[in-house]
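Trainee: Starting from these lines, generate the structure:
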Amino acid sequence: MEEQAGRLADFRARLSGGALTLGQLASRRGEQDPDATGDWVAVRRLERSLIACVLPDRSLVVPAFQLTEAAEPRPELRPLLERLLGAGIDGWTAWTWLTQPSSLLSGEVPERVAVADQERALRASARFAADRDA
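Mentor: Below is the predicted model:
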């Protein structure tokens, strides 16, 4: 059990390398106030259009893959996030599934498939969510 927890912590540490702190996100959005950015993130999380994850030090990070160049949520990911987060899947699990090859997509990466074939990615997210419920 401790070994599995250690592997999970290592994996999360690798994932968080592709994330932005609220300060970094504020800078990318051209905002001066990280608190205002935190409010923006909170609203996007409630809309299920953005994942944010809490690190062990209780700081919040936003996975960069889900943002456009303008630091807005990628619109093609919203239906997938709505499905995953609506099914009670936590941000870490959603982040992992969206950015890793999935057997539900013949080894393709869900966030990349969503660009070319959103319906296919949405069906896979529904199956993933259902499998997590079973």
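Trainee: hey, let's count contacts and neighbours off CA atoms from now on
Mentor: Will do.
Trainee: what about R7, how many neighbours?
Mentor: R7 has 12 neighbouring residues, counting by other C-alpha atoms under 10 Å.
Trainee: now do A13
Mentor: Residues near A13, counting by other C-alpha under 10 Å: 13.
Trainee: Another for comparison:
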Amino acid sequence: MSGACGNDVVDPLAFELAAWLEGLGLSAHLADAGLPSYQRDADGTPRWRDPATGRQMSTDQLRALDAMLRGQGDEPEHGVPLGLVQVARQARVRAELTATPSHSYETLAQARGESVNAARFFVHKGADNHQVLLVRADELLLIPAFQFDDAGSPRADLAEVLPPLLAAGMDPWLVWGWLTQPAALLGGAIPEQAAADPAEAPIVQHAARRLAQTVARD
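Mentor: This is a model prediction of the structure:
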């Protein structure tokens, strides 16, 4: 009968799982994916905890976790936990996006030549009308800078691109990512850059409407 991993004796599977996930670069994303996670002791021993109870996981629990994580594809021994990979990718994309220029109310007010209160009103009115993209990151409210011109006004070339996506209820993070990263619907072009080209703008607008329709159906 399989018992709990004691404080002095830790099941070898605890080490194997930790090393495998660290090798894949996924160990830091376990908790965000709602999965059991671990911390290493000073001597490097991984202590796996059940998120429901906070207790150290038993051998049976470790085996169940191992089977679940590896249960992808036709060769489970080489499987990759796809759900965890998706969480890790989302975290990586969000980190990349937050590293790009964003406005605060203060910097946008300076660009627009108006008070901070006026800029705040402009931002939230624009968001309500699906004309301004706002993104929440923990306690911060990010106002991605790509959507404005040098005077702090919404870019005219995005007037037919951004609103359909926001009106469809698309996750603001996904809107930000789709507009500023290579898009398959555009053959790898970056939508917000392609929209500035009069020859490409209609294609970007069409792609945005198609994406909005897909989001609205889901």
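Trainee: What helix or strand is A109 of structure 2 located in?
Mentor: helix 105-112 (DSSP states H and E).
Trainee: Just name whatever secondary elements that helix is in contact with.
Mentor: Applying 3 or more C-alpha pairs under 8 Å, 6 or more residues apart in numbering; DSSP states H and E, we find helix 105-112 of structure 2 packed against helix 116-128.
Trainee: Whichever helix or strand comes after the helix it packs on vs structure 1, mean deviation?
Mentor: The helix or strand immediately downstream of helix 116-128 of structure 2 is strand 135-137, counting by DSSP H and E. Strand 135-137 of structure 2 differs from its equivalent in structure 1 by a mean of 1.4 Å after superposition (mean C-alpha distance after the TM-score superposition for structure 1).
Trainee: And the residue nearest the centre of structure 2?
Mentor: The centre of structure 2 sits closest to Q90, judged by C-alpha atoms, centre = their mean, with a distance of 3.2 Å.
Trainee: Quick check: that one is in a helix.
Mentor: Yes. Assignment of Q90 of structure 2 by DSSP: H, G, I helix; E, B strand; the rest coil places it within a helix.
Trainee: so what corresponds to it in structure 1?
Mentor: Per TM-score structural alignment, the equivalent position to Q90 of structure 2 in structure 1 is L8.
Trainee: which bit of structure 1 covers the helix holding A109 of structure 2?
Mentor: By TM-score structural alignment, helix 105-112 of structure 2 lines up with residues 22-29 in structure 1.
Trainee: gap between the matching stretch and the chain center?
Mentor: Relative to its chain's centre, stretch 22-29 of structure 1 lies at 17 Å (C-alpha atoms, centre = their mean, to the nearest Å).
Trainee: Show residues contacting it.
Mentor: By C-alpha atoms under 8 Å, 6 or more residues apart in numbering, the surrounding residues in contact with stretch 22-29 of structure 1 are 32-35, 37-38, 60-62, 70-71.
Trainee: Closest to A129 of structure 1 out of these?
Mentor: V62 (21.3 Å; C-alpha to C-alpha).
Trainee: What strand or helix carries that closest one?
Mentor: strand 60-63.
Trainee: What's the average distance for that strand when superposed on structure 2?
Mentor: Mean deviation for strand 60-63 of structure 1: 1.1 Å (mean C-alpha distance after the TM-score superposition for structure 1).
Trainee: Could you tell me where that strand falls in structure 2?
Mentor: Aligned using TM-score structural alignment, strand 60-63 of structure 1 spans residues 141-144 in structure 2.
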